[in-house]
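Engineer: Using only what follows, build the 3D model:
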Amino acid sequence: MKKFLTISLSIILACFGVAKAQVTGTTSVHVKLVDILALTVNNSDVNINFNNASDYQNGVTVAMPGHLTVTSNQPYTLNVKAAGNLAGTGANTDVLDPSVLTVALPTTGNNTTLGAVPTTASGLSTTNAALVTSATPGLLKLLDVNYTVPSSVSTTSALLGKKADTYTTTVTYTITQ
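Structural biologist: Below you'll find the model as predicted:
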């Protein structure tokens, strides 16, 4: 009898089609993007030392690997400029024109994934000079920078005849999207 009731109940349920209840809900997902742009100079001092005759004859380059860290979610331009003349210390009234400096992003090392060809700011000035334009977006991207006083400058009165001293200016980098 029990078997008969179970089979009968199964047949009745099959005939009337017992459906499972189903409820759904929806939501809208919003992904909001904002432009991000950040620049960090990782070494606060760059020392270009002229220690011997060879330095004056050949010029001096100081490579600064990972000198800058850039974050940008859009293609960006990196500019460089000097605040003004490189001034001596103390009573030294000699100055060096900022054009004695060349700043470059080498095409090697950390700079191989810029997505754009870097340029050189030969003869730095107080006006922005582009080091790279339309660089590929990236997060915490390290950039290598070379600072140079080339022999075309170091063998001239731009350096020769100046008092022995440490001459200083501020170099400013600016990134824009």
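
Engineer: all contacts plus neighbour counts: C-alpha atoms, from now on.
Structural biologist: OK.

Engineer: these two touch, right, Ser151 and Thr61?
Structural biologist: No. If you go by CA atoms under 8 Å, Ser151 and Thr61 don't touch, sitting 10.0 Å apart.

Engineer: quick one: secondary structure of the residue nearest the centre of the chain?
Structural biologist: In the chain, the residue lying closest to the centroid (CA atoms, centre = their mean) is Val70, at 2.7 Å. Under DSSP: H, G, I helix; E, B strand; the rest coil, the three-state class of Val70 is strand.

Engineer: Run through who's touching stretch 46-65.
Structural biologist: Here stretch 46-65 makes contact (CA atoms under 8 Å, 6 or more residues apart in numbering) with 109-110, 143-155.

Engineer: so where do the strands sit in this protein?
Structural biologist: 37-41, 59-72, 76-82, 86-87, 95-96, 102-104, 120-121, 129-135, 138-150, 171-176 (DSSP state E).

Engineer: quick one: contacts for the residue lying closest to Thr120 once chain neighbours are set aside?
Structural biologist: In space, and not counting its chain neighbours, Thr120 is closest to Ala104: 4.3 Å by CA to CA, 6 or more residues apart in numbering. By CA under 8 Å, 6+ apart, the residues touching Ala104 are Pro118, Thr119, Thr120, Ala121, Ser122, Leu131, Val145, Asn146, Tyr147.

Engineer: Let's compare: structure for the following, please.
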Amino acid sequence: MKKTFFLLIMLAGVFTAQAQVSDNATVNVKLYPIQTIVVNPDNKVVNLDYKTTTDYQDGVNVDKKDHLKIYSTGGFEVNVSAAGDLTSSDATKNISAADIKITASAGTVNPLTSTTSNTYKSINLSNTNQLLVDNATGGVNKTVSVNYAAAGADAYVDKFINGENPTVYTTTVTYTISPK
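Structural biologist: Okay, here's the model as predicted:
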């Protein structure tokens, strides 16, 4: 009986010792900043067409709905810049990038949540980055609409180049997203 009792105590000690063995693991969730911006493929070319005398007098503008699609893991800023002035086939003539006014607004599909934490700007293009959208929170595939406008007051009457129909002045506009 003593042997059986002793054997039971020994077995209980072995099982108890094993039950008290433990170890830890650390679980980390690592969140890295991700910002992407995509110009709507259907709107990669923006044409500001002057076809009537009223266009030359009043200027023209084009709305590009949902022009930009943004993914950001936190607050962000969207800046815009032009590669330079708008140039044509005649190197002696150009249109100042500053003549082009760009205005951001909420997109129509999945817009940024309307709060005091986001700001849409209106700027005249330049070859340096300018703040166009400022948002304090992140978002998934949020859209921003953009209006492009060019000068009136007959500013471009003397910019037509004979033999071209139409005369085209062009520059590249770059949108850049960065975390805030």
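
Engineer: Report the TM-score for the pair.
Structural biologist: Remark: TM-score between the superposed chains equals 0.74 [TM-score structural alignment, normalised by the length of the first structure]; 151 aligned residues with a CA RMSD of 2.4 Å.

Engineer: For the contacts of Ala104 of the first structure, which ones persist in the second structure?
Structural biologist: Mapping those onto the second structure (both residues aligned by TM-score structural alignment, their matches' CA atoms under 8 Å) leaves Pro118, Thr119, Thr120, Ala121, Leu131, Val145, Asn146, Tyr147 still in contact.

Engineer: hmm, which two among the residues you listed are most spread apart?
Structural biologist: Within those, two members stand farthest from each other by CA to CA: Pro118 and Tyr147, at 14.3 Å.

Engineer: returning to that earlier point: give me the aligned partner of the residue nearest to the centre of the first structure over in the second structure.
Structural biologist: With TM-score structural alignment as the criterion, Val70 of the first structure lines up with Ile70 in the second structure.

Engineer: Just give the nearest non-adjacent residue to the equivalent of Val39 of the second structure over in the first structure, would you?
Structural biologist: Taking TM-score structural alignment for the superposition, Val39 of the second structure sits opposite Val41 in the first structure. The shortest distance from Val41 of the first structure to any non-neighbouring residue, by CA to CA, 6+ apart, is to Leu68 (4.7 Å).

Engineer: Tell me if I'm right that the one you found and Leu78 touch.
Structural biologist: No. Counting by CA under 8 Å, Leu68 of the first structure stays clear of Leu78, with 10.5 Å between them.

Engineer: So what touches the longest helix belonging to the first structure?
Structural biologist: For the first structure, the longest helix by residue count, based on DSSP state H, is helix 2-16. Helix 2-16 of the first structure is contacted by no other residue when judged by CA under 8 Å, 6+ apart.

Engineer: end-to-end on stretch 82-89 of the second structure?
Structural biologist: 18 Å (CA to CA, to the nearest Å).

Engineer: An error on my part: the question was meant for stretch 40-58 of the first structure.
Structural biologist: Termini of stretch 40-58 of the first structure sit 31 Å apart (CA to CA).

Engineer: Next one: the counterpart of Gly59 of the first structure in the second structure from Thr137 of the second structure, what distance?
Structural biologist: Under the alignment (TM-score structural alignment), Gly59 of the first structure pairs with Gly59 of the second structure. Computed as CA to CA, the Gly59 of the second structure to Thr137 of the second structure distance reads 36 Å.
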